[in-house]
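In: Show me the folded form of this:
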Amino acid sequence: MSPSTTTVPQNLRLIGGEMLVWTDDEPAADRRPAAGPALQEVLRDLVRPGGRALVAGPHEQALISLLADAPMAVTCLVRAYPDAEALARRLPGVTVLCGSVAKLDPSDTYDLVVACDGLERLPSVEGAALSWAETADLMAGAVRPGGTLLLAQENLLGVHRLVRMSPWYGERTDADWTPLGDYDATRPASPGELVSSLAGRGLTVAEPMAGFPTAHEPSVLAPLDRLADPHLAGFVRIAVSAAYGAQLAGRPVLSDPRALAGSALRAGSAAEFAPVWLVAATRAGALIPRQRVVVADAGTVPHPVRYEVVRAEHGWSRQVLGDPTLRSRDGVYRDPAALAGPLPRGRLFEEQLIELCLRRDLPELSRVLTRYAAWLAEGADEDGTVGGVALWAAPGDLLLDGEGCTPWDPTWSTTVRAPLDVALARSLRTFAVRLITGGYSHPWPVLVDADSLVVILAGMAGHTLERPVLAAAVDLEARLRAAEHGLDEAGRERLRERLAAVTPGTPPLDLDSHRELHAANDRLREELAHAVSRVAWAEELLESREKALRHAEDKLDILSGSFSFRLGKLLIYPLRKAKGLAKRLLRR
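Out: Purely as a prediction, here's the structure:
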């Protein structure tokens, strides 16, 4: 099969090794082009107006357009003909090369070479199978003196692969025409090996960056060397957890990636478990990206925000990137301008509560909850209602330090107002759902449901909650989350029903996590075993009572048939008659 010359776009060139019936864009198989606002922000630092750029491999249109609008003379290289044709038609001002990377003209060099999808999808099955080192030689050779190579390298030990349902070596989709993966001995297995490999090709790497939560669309990019700062590392851990919750919502995974990524970052192992490493490898005189942390919401978020964290005079500071326009929906709004300023300090309130529950430290847990309830009461108006950031922020949104509670993402707020007890119940219920569905151990019986746990936690904070308050808290949470995620009325009602039905056997509501699902099944087994034991105890008690009753009946039958019983009955009968006759005579 070969494409007709009359249908090939004028800006598309076939260079050899074209894969005519394949595509590297398969969202259903979780194989997508490199994408995301975070990559756009890094790439923005490397743009050279008037220069030449080579985009090698599948990349989203927004990344290519950013270079073309600079303006730069952009050339794109893709191996799949359907992808190349679609790209050439969408971007007529861009030169598109379709074929294997081995067919590139070695005399063509560029000011900027972009390979944010890695090197695995550059060789073609229609040509020689190149190793990683051979492909890297071709990419490094395309960088002219003073040029830059922006390369993303997927980590085969990354969190995203550890929680995937299918192993990388078992993939059988069109996008998986890859060489040997982990069995390619020339493929770098760490950021250090990657830097050394590029250095051997005449390129210098300033500082590798770790990308989370996925390799194809990292929304949190952080310089590895800067994560030694505990203040910054703590914030990145929170941002990474939020990114996993947003991008992997509803997808089947082996286990909750938030816990695994949090443990890796807490142990200082970001390099070992990051899904992707991003490096800007330069020749002498080239531009290098600024050293900063870039955080950007995924494109699926209804109210996306992007910002950077940079070193300031007195610590770390956040600066807003992109569109700062305030956006609102159904009483919930997000103001990106609220991010600007120093990076807040403190420990995530939810993490502290989980730790206290695991340690069974009830006095400290009561103190912390009482402190939080007091902070919430301070934000109430004279009519006793709470609104704004105080109403929106749940334990997973707050940092707790010596001075009080601070939202780590202050962009979210709401015009909705609720009574203080409803606001407290809603916040505590959010934590209770996380505690139960996450399978965390806590000081109370395993069979405590979400509402019962909220009552216990509120009591430790000095508040008594009634059942109507708990129902109102569920309605409030469903309303706020539906507005956050852009759900319609039917979606909001389904969410409310799921929130109201949280029991010890409920798996996580936001992630299709199979390990947590297995743990929920174990909790259901324990609940069933407990119910069976109670039924057995009740049956045993009932059987013993029936035996006692039968024994009493038998004894009564024996006594009623004896001679003494009959004689006594004959003597008592005349006396009863005489007593009745005497009562009638006295009434007269």
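In: CA only for contacts and neighbour counts going forward, please
Out: OK.
In: what does stretch 414-428 rub up against?
Out: Stretch 414-428 is contacted from outside by 331-333, 373, 376-377, 380, 384-389, 391-395, 454, 457-458, 463, 465, 469-470, 472-474, 476-477, using CA atoms under 8 Å, 6 or more residues apart in numbering.
In: Next: stretch 95-105.
Out: Applying CA under 8 Å, 6+ apart, the external contacts of stretch 95-105 come out as 11-19, 74-81, 84, 87-88, 122-124, 126-128, 135, 138.
In: Kindly check the end-to-end length of it for me.
Out: Start-to-end span of stretch 95-105 (CA to CA, to the nearest Å) is 14 Å.
In: Just the buried residues of that stretch, please?
Out: Of the residues in stretch 95-105, 95-104 count as buried by neighbour count, 16 or more other CA atoms under 10 Å.
In: Equivalent analysis for stretch 192-209, please.
Out: Neighbour-count burial for stretch 192-209 flags 194-195, 197-198, 203-209 (criterion: 16+ other CA under 10 Å).
In: Now secondary structure and distance to Leu39 too, for those, in CSV please.
Out: Below are the buried residues of stretch 192-209 laid out as CSV (DSSP: H, G, I helix; E, B strand; the rest coil; distance: CA to CA, whole Å):
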residue, secondary structure, distance to Leu39
Leu194, helix, 19
Val195, helix, 19
Ser197, helix, 23
Leu198, helix, 20
Leu203, coil, 21
Thr204, strand, 20
Val205, strand, 17
Ala206, coil, 17
Glu207, coil, 16
Pro208, coil, 14
Met209, strand, 11
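In: middle-most residue in this protein, spatially?
Out: The chain has Gly245 as the residue nearest its centroid, 1.6 Å off, counting by CA atoms, centre = their mean.
In: which ones are touching that one?
Out: Residues near Gly245 by CA under 8 Å, 6+ apart: 258, 510-511.
In: one more time with 10 Å, if that's ok
Out: For Gly245, the contacting residues are 213, 239, 256-258, 510-511, by CA atoms under 10 Å, 6 or more residues apart in numbering.
In: returning to that earlier point: now the buried members of the contacts of stretch 95-105.
Out: Buried by 16+ other CA under 10 Å: 11-19, 74-81, 84, 87-88, 122-124, 127, 135, 138, out of these.
In: picking that back up, which of the contacts of stretch 414-428 fall within helices?
Out: 373, 376-377, 388-389, 391-392, 454, 457-458, 469-470, 472-474, 476-477 (DSSP state H).
In: mind checking the SS state of the residue nearest to the centre of the chain?
Out: The assignment at Gly245 comes out as helix when based on DSSP: H, G, I helix; E, B strand; the rest coil.
In: for comparison, sequence B:
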Amino acid sequence: MSEVQVVRGEMQPWTDRTTPRPALAALLTDAVPANRRTLILGPHAPQLIESVLAHSADVTILVRSVADAQQLGEDFGPCLQVIAGALDGLQTPPYDVIIASDGLDRVLGYDSVDLSWSERLAAVAALAAPDAVAVLGLENEFSLLNMLDSRPAAERHGDDEWRPLHDDPTRPVSVDQLRTALPWPAEVYADFASRTYVRADVAANARSGELPTRLAVAALEQPAVPLLSPAHEGLDTAARAGLLASVPTGWLAVVSPHTTQDIYTETATTVLTANQTLTGWDTTTTPAQGAPADGSLAFDPAVVPSTISSGVSVESVLFRLACAEDVPGFRKLAADLGDWVSESRVVLRWDDVVYDGESFSHGVSGWVAPEVVEKDDLLAAAWVRFHERLVGQQRRHPWPPWMVGDDLVSAWLGMSGVEAPEQVPATSPDSAPATSEQVARGKEIAAALDDVLGTRAGTVDVRTALAEAEAAKHELFELKGHVYGLERTLGFRNKAMKTRENRIRELRGQLQKLTVAHERIRGSRTYAVSRVIFHAAQVRKPKVVARKIGRRIRKR
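Out: A predicted model of the protein is given here:
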């Protein structure tokens, strides 16, 4: 354990939360030169500190929390010099490298002078050598997540963060303002939830459905804050307007003579880097620290193409065709996809399959199944996932509202050339139709993919919640009408049954009266005489009967 040096402005008891950022570690590896005297400002994850220690000669870290400083001293020992205190209390010789990727919001203590952002930047610049390499993070107040945050401003930051919350006119709120405010010429990256870093110039030229936009949307699919509306719509709109670099969660300014990549993104247990070319993207994957995904699917970097087309995703094209109600165009694209797909271990995702107008190609998704999956199952999984994103995101489409679920997926599979199974008559009311059996395997694969991507159980935005509430209200209204109709029908039937019951009672009373009268008649002498007369009338030979009666009388 190394001894912790304490300067003015330390905070105790206190701790600052940090999260691992593999993509940022890969960026620092490319930007920071080796064997330089390095200063890390503010709280950083241990994994990030390890990547800096791996190629730096003398590393010092300044954290304002004494508890965090002691923990870092125990974890890294004498190879890391730990200082507990605030930025305004640090007085040391200049450093060759300064890393403040967390920004300048958590470098002051509660006893520090209330410095503005520009004054804090000036203090950082005073600690840098003339030719120093600097990495500076900045939270974007104009970020899309900040604008869509459903929480009031007073509830967006808690007391456990302790950061300056007052309006600071010197704080940059755009890429140009950040470049102007820095005392050095810098390359700026758009930071999307600390998972994807895209060079600002590349992000500004990216359009909806292209690789930078797809990675930005994937990084914000699981926001940590409750939103008013889905973030993907705003990102697509910003990309069409050329403003994707203006709405990330933050920026990262890199002052370095070394060449860095255009894109750094975290993908499963690997970090993917990409450089833009005239025809597409050159990609490279490197292992990153982290536990492998727990599920039936695994990420295989070997299946990620080294060169990716510069086209747009198939999903974006399908969304446009569905919104325009262009069913023939949708059917043709689905048929082309059916001809292109073949059995493989790679799980299909229409949001990652690239379409350049003539041909298709795989994107950066390297999720594979344990064994080779048949073509029909791959198509079923892709269409099931597309159905969830089309219907779940309340997008417009030309199909009737009652044609959802297995029926709609089965129709899309038919467009892709997959023949529907023969219809089997149901043996009971609970028997599933044949179409459900057709897409069952696809649902399993799609569910496994959503599990490893972490997109199954996300934060529901307010607009979606309101739409679901309105749909539930409409359904409730229809059910009330249905119940009212059933109640009226039951009322009419109840009245008819009562009428029939009264009529049956009247008939029973009349029957009882007739039965009593009949019994009275049968017991009378008149009835007996009538019966004798009746039987006598039936006699056809009276003389024979008379002789028989005479014989009996004589015998008696």
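In: After superposing, what score do the chains get?
Out: Remark: TM-score between the superposed chains equals 0.78 [TM-score structural alignment, normalised by the length of structure 2]; 492 aligned residues with a CA RMSD of 3.5 Å.
In: gap between the residue nearest to the centre of structure 1 and Arg32 of structure 1?
Out: 19 Å.
In: Buried residues of stretch 385-395 of structure 2, list them for me.
Out: 385-387, 390.
In: what does that stretch correspond to over in structure 1?
Out: Counting by TM-score structural alignment, stretch 385-395 of structure 2 pairs with residues 430-440 of structure 1.
In: where along the stretch 251-400 of structure 2 do the strands fall?
Out: 263-267, 270-276, 280-287, 298-299, 307-309, 312-313, 344-346, 354-355, 360-361, 367-373 (DSSP state E, counting those that start in this stretch).
In: Out of those, which gets nearest to Leu466 of structure 2?
Out: strand 312-313 (29.3 Å; CA to CA).
In: Now that closest one on structure 1. Mean distance?
Out: Taking mean CA distance after the TM-score superposition for structure 1, the mean distance separating strand 312-313 of structure 2 from the aligned residues in structure 1 is 1.9 Å.
In: Which strands or helices does that strand pack on?
Out: If you count contacts as 3 or more CA pairs under 10 Å, 6 or more residues apart in numbering; DSSP states H and E, strand 312-313 of structure 2 packs onto helix 211-219, strand 354-355, strand 360-361.
In: Swap in 6 Å and give it another go.
Out: strand 354-355 (3 or more CA pairs under 6 Å, 6 or more residues apart in numbering; DSSP states H and E).
In: Structure 1: matching residues for the strand it packs on?
Out: Going by TM-score structural alignment: strand 354-355 of structure 2 matches residues 399-400.
In: mean distance, the matching stretch to its aligned residues in structure 2?
Out: Relative to structure 2, stretch 399-400 of structure 1 is 2.4 Å off (mean CA distance after the TM-score superposition for structure 1).
In: From the rest of the structure, what touches that stretch?
Out: Applying CA atoms under 6 Å, 6 or more residues apart in numbering, the set of residues contacting stretch 399-400 of structure 1 from outside is 346-349, 405-407.
In: could these go into CSV alongside neighbour count and distance to Leu46 of structure 1?
Out: Output for the contacts of stretch 399-400 of structure 1, formatted as CSV (neighbours: other CA atoms under 10 Å; distance: CA to CA, whole Å):
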residue, neighbour count, distance to Leu46 of structure 1
Gly346, 20, 34
Arg347, 19, 35
Leu348, 23, 35
Phe349, 23, 38
Cys405, 23, 39
Thr406, 21, 35
Pro407, 23, 33
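In: nearest to Leu528 of structure 1, of the residues you listed?
Out: Closest approach between the contacts of stretch 399-400 of structure 1 and Leu528 of structure 1, by CA to CA: Phe349, at 33.4 Å.
In: what residue of structure 2 takes the place of that closest one?
Out: In structure 2, Phe349 of structure 1 lands on Val314 (TM-score structural alignment).
In: All the strands of the stretch 101-250 of structure 2, residue numbers only.
Out: Going by DSSP E, counting those that start in this stretch, the stretch 101-250 of structure 2 shows strands at 128-139, 187-192, 196-199, 250-255.
In: tally of neighbours for Leu91 of structure 1?
Out: Around Leu91 of structure 1 there are 15 other residues, counting by other CA atoms under 10 Å.
In: Now which residue in structure 2 aligns to it?
Out: Aligning on TM-score structural alignment places Leu91 of structure 1 opposite Phe76 in structure 2.
In: Around the spatially closest residue to its match that is not a sequence neighbour, how many other residues sit close by?
Out: Nearest in space to Phe76 of structure 2, with sequence neighbours left out and distances taken as CA to CA, 6 or more residues apart in numbering, is Met1 at 7.3 Å. The number of residues packed around Met1 of structure 2, counting by other CA under 10 Å, is 14.
In: ditto for Asp323 of structure 1
Out: By other CA under 10 Å, 11 other residues sit near Asp323 of structure 1.
In: Separate out the buried members of the ones in helices among the contacts of stretch 414-428 of structure 1.
Out: Applying 16+ other CA under 10 Å to these, the neighbour count classes 373, 376-377, 388-389, 391-392, 454, 457-458, 469-470, 472-474, 476-477 as buried.
In: for the aligned partner of Ser112 of structure 2 in structure 1, what are its contacts?
Out: Taking TM-score structural alignment for the superposition, Ser112 of structure 2 sits opposite Gly127 in structure 1. By CA under 6 Å, 6+ apart, the residues touching Gly127 of structure 1 are Gly17.
In: mind running it again at 10 Å?
Out: By CA under 10 Å, 6+ apart, Gly127 of structure 1 lies in contact with 16-19, 99-103.
In: List just the nearest of the residues you listed to Glu539 of structure 1.
Out: When the contacts of Gly127 of structure 1 are ranked by distance to Glu539 of structure 1 (CA to CA), Met19 comes first, at 71.1 Å.
In: What is the aligned counterpart of the closest one in structure 2?
Out: In structure 2, Met19 of structure 1 lands on Met11 (TM-score structural alignment).
In: hang on, that match packs against Arg64?
Out: Yes. Applying CA atoms under 10 Å, one finds Met11 of structure 2 in contact with Arg64, separated by 5.6 Å.
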